[in-house]
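Engineer: next input, structure requested:
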Amino acid sequence: MATLAQARILGGIGSILVLLSVVPQAGIFLGLIGFILILVAVRSISDEVADRSIFNNALIAVILIFAGAIVGAAVVFAYLLRFIGGVLISPPPDPSGLIGPGIFSLFAAIFAALVLIWIFYIASAIFLRRSYRTIASRLNTGMFDTVALLYLIGAVLTIVLVGFVIIYISQILQVVAFFSIPERVSQSVRVQTG
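Structural biologist: The predicted model follows:
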C-alpha cells in the first residue's frame, strides 16, 4: 500500500515531467510518463483517505483529455480522406477550384476539431477540479484547490490562447501542491471517512 510520502514524490516528479512536455522530441514521452505518475500518486492519496471519488474523477479527467484529442484528430482525418478522395476521383478543372472551397472546408474542419477538443478539455478540467478540491479538503493542502481553479480557468481561456499560460502556471503550482502533501493523514480526516 502506497503512503502519502510516496504520493508526494511520485506526484511531484510526475508534475515536473509534465512541465517538461514542451521539450522538443522527448517532451511527449516525458509528459506521458508524468501523467501516469500523477495518476498513481492520486490513486495513493485516494486509497490513503479512503475516498474513491478522488481517483475516479482524476481518471475521468485524463480519459476526457485523450478522448478529445482522438475525436479532434478523427474529424480532421475524416475530412482529409474525403478531400483526397474527392480530388482523386474528380480533380478540379483548374487550380482555383482546389484553393477556394477546398481550403475553406479544411479550415472549417480544423475549427470544428479545435472546438471539440476545447469542449472535452473543459469537461476534463471540471473533473480534475473535483478531484483536486477533494484532495485539498481531505489533506488540508489548499494549493490543490488553487491548482484546480487555475486549471479550469485556463481550460476555458485556451480558446483565446492566454489559457495556455494559465495552465502552465497551474502546472508549476501543481509541483508545489504535491510536494506540500503531509506525511500522514490527520486523525480528523480518518474519522470523516471511516
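Engineer: every contact and neighbour count from this point should use C-alpha atoms.
Structural biologist: Noted.
Engineer: so how far is stretch 97-104 off the chain centroid?
Structural biologist: Distance of stretch 97-104 from its chain centroid, counting by C-alpha atoms, centre = their mean, to the nearest Å, is 34 Å.
Engineer: go on, stretch 51-60?
Structural biologist: 14 Å.
Engineer: that stretch: which residues count as buried?
Structural biologist: Within stretch 51-60, the residues scored as buried using 16 or more other C-alpha atoms under 10 Å are 51, 54, 55, 56, 57, 58, 59, 60.
Engineer: toward the C-terminus, what is the element adjacent to the helix or strand hosting the fourth one?
Structural biologist: What it means is residue 56. Using DSSP states H and E, residue 56 falls within helix 52-89. Once the chain leaves helix 52-89, the next helix or strand it forms, by DSSP H and E, is helix 95-139.
Engineer: now that next one and helix 52-89, what's the angle there?
Structural biologist: 170 degrees (axes from the mean of the first three to the mean of the last three C-alpha atoms, to 10 degrees).
Engineer: contacting residues around the most centrally placed residue in the chain?
Structural biologist: Nearest residue to the geometric centre of the chain (C-alpha atoms, centre = their mean): residue 65, 5.1 Å. Residues near residue 65 by C-alpha atoms under 8 Å, 6 or more residues apart in numbering: 117, 120, 121, 124.
Engineer: dump those into TSV; add distance to residue 86 and neighbour count as well.
Structural biologist: Below are those laid out as TSV (distance: C-alpha to C-alpha, whole Å; neighbours: other C-alpha atoms under 10 Å):
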residue	distance to residue 86	neighbour count
117	26	22
120	30	23
121	32	24
124	36	26
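Engineer: one more, so I can put them side by side:
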Amino acid sequence: MGIDVSGERNLGLWGSVLALLGGFVPYLRSILGLIGFVMVLMALKGISDKVGDDRPFRNYLFVFVSGVAVVVLILFLIFGSLSGLWRAEIHEETHWGAPGGSTSADYEMHVPLPIISGIVLLFILMVVVMAYFEIKTWEAMYEITGTREFGDAANWFKWGAVTSIVLVGLLLLFIARIFVILGFHSMPDELEEKGTTDFAIDSPIA
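Structural biologist: Got it, this is the predicted structure:
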C-alpha cells in the first residue's frame, strides 16, 4: 500500500495556480500570491512528513525567508536614506508683468544613482537566492515523486536565475512556475513507501 498524498497534490496544484495568477490580478496580486505560497508550503509540509524527507518543505520555506530578508533590506535602504534620497532643486523666477511682481518656484526630484543601483542589485539578488531554493525544492520533489515536470521546473528555475540580469530571466522563471503546476497535476496520488528514489534530472534545456 502506497502513501496517499492526493490531498497534498490538490492543495499544491491550486496553490501554485493562485501564486501564478497573483501576478496578473491588479490590487489582489500580493494577497493571491501569499495565499498560493502558503497552500504550496502546506502541501510540501504534508508530503515531507509522510515520506520522511523534509527537503521540499525546508527549501521552500527558505524561499519565503530569503525573499522577506531581501525585501527588508530594500526597505531599510530606502527609508534609512530618506534624508538624502530626494534632492529638491528650486528654481525661482520673478514675473514683473503683474503689479508688484510674482515669484514662481519649480521643484525637481532626483533619486541618487547609487540608491537606484543598490535597489536593482538587491532585487537581482532576491531573484537568484529564491530561485536557488526553488531549484532545491523541485529537484527533491522530482526524486520523491518521479514526476518529470518537477525536474523540468528545477531546470527552468536554474536558467531563469542565470539570466535574471536581463528580462529573459523573468520569462524563464514564469515558465518554471507553469511546470510546477504541471508537476502537481501529473504527480501520482500515492507514493512508494521508500520515499525517495534515484532519478537523473533530464531536460531539453539542461
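Engineer: what's the TM-score here?
Structural biologist: Once superposed, chain against chain, the TM-score is 0.82 (TM-score structural alignment, normalised by the length of the first structure); 181 aligned residues with a C-alpha RMSD of 2.5 Å.
Engineer: got the buried residues for the helix holding residue 56 of the first structure?
Structural biologist: Neighbour-count burial for helix 52-89 of the first structure [16+ other C-alpha under 10 Å]: 54-62, 64-65, 67-69, 71-73, 75-76, 79, 83.
Engineer: coming back round to it: let me know the closest of the contacts of residue 65 of the first structure to residue 38 of the first structure.
Structural biologist: residue 124 (15.0 Å; C-alpha to C-alpha).
Engineer: corresponding residue for that closest one in the second structure?
Structural biologist: For residue 124 of the first structure, the aligned position in the second structure is residue 130, judged by TM-score structural alignment.
Engineer: hang on, that match packs against residue 68?
Structural biologist: No: taking C-alpha atoms under 8 Å as the definition, residue 130 of the second structure is not a contact partner of residue 68, at 10.1 Å.
Engineer: grab the nearest non-local neighbour of the equivalent of residue 72 of the first structure over in the second structure.
Structural biologist: Under the alignment by TM-score structural alignment, residue 72 of the first structure pairs with residue 74 in the second structure. Nearest residue to residue 74 of the second structure in three dimensions, chain neighbours excluded: residue 119, at 6.1 Å (C-alpha to C-alpha, 6 or more residues apart in numbering).
Engineer: aligned partner of the one you found in the first structure?
Structural biologist: So residue 119 of the second structure corresponds to residue 113, using TM-score structural alignment.
Engineer: how near is residue 24 of the first structure to residue 38 of the first structure?
Structural biologist: Here residue 24 of the first structure is placed at a distance of 22 Å from residue 38 of the first structure (C-alpha to C-alpha, to the nearest Å).
Engineer: neighbour count for these two, which is higher?
Structural biologist: residue 38 (27 against 8; other C-alpha atoms under 10 Å).
Engineer: give me the three-state assignment for that one.
Structural biologist: helix (DSSP: H, G, I helix; E, B strand; the rest coil).
Engineer: map it onto the second structure.
Structural biologist: Per TM-score structural alignment, residue 38 of the first structure is aligned with residue 40.
Engineer: do the same with residue 103 of the first structure
Structural biologist: So residue 103 of the first structure corresponds to residue 110, using TM-score structural alignment.
Engineer: what's the burial count for its match?
Structural biologist: Counted with other C-alpha under 10 Å, residue 110 of the second structure comes out at 11.
Engineer: with residue 22 of the first structure instead?
Structural biologist: Neighbours around residue 22 of the first structure, by other C-alpha under 10 Å: 13.
Engineer: swap in residue 89 of the second structure?
Structural biologist: 12.
Engineer: next one: residue 28 of the second structure
Structural biologist: 13.
Engineer: ok, now how distant is it from residue 34 of the second structure?
Structural biologist: 10 Å.
Engineer: what does residue 43 of the second structure give?
Structural biologist: Distance from residue 43 of the second structure to residue 34 of the second structure, by C-alpha to C-alpha: 14 Å.
Engineer: thinking residue 34 of the second structure is in contact with residue 21, fair?
Structural biologist: No: in terms of C-alpha under 8 Å, residue 34 of the second structure does not count as a neighbour of residue 21; the distance is 11.3 Å.
Engineer: returning to what we had before: do you know how far the match of residue 72 of the first structure is from residue 81 of the second structure?
Structural biologist: Separation of residue 74 of the second structure from residue 81 of the second structure (C-alpha to C-alpha) stands at 11 Å.
Engineer: now swap in residue 148 of the second structure and tell me
Structural biologist: Taken as C-alpha to C-alpha, the span from residue 148 of the second structure to residue 81 of the second structure is 47 Å.
Engineer: and the match of residue 119 of the second structure, what does it touch?
Structural biologist: Per C-alpha under 8 Å, 6+ apart, neighbours of residue 113 of the first structure: 71, 72, 73, 75, 76.
Engineer: please consider this matter closed, and thank you.
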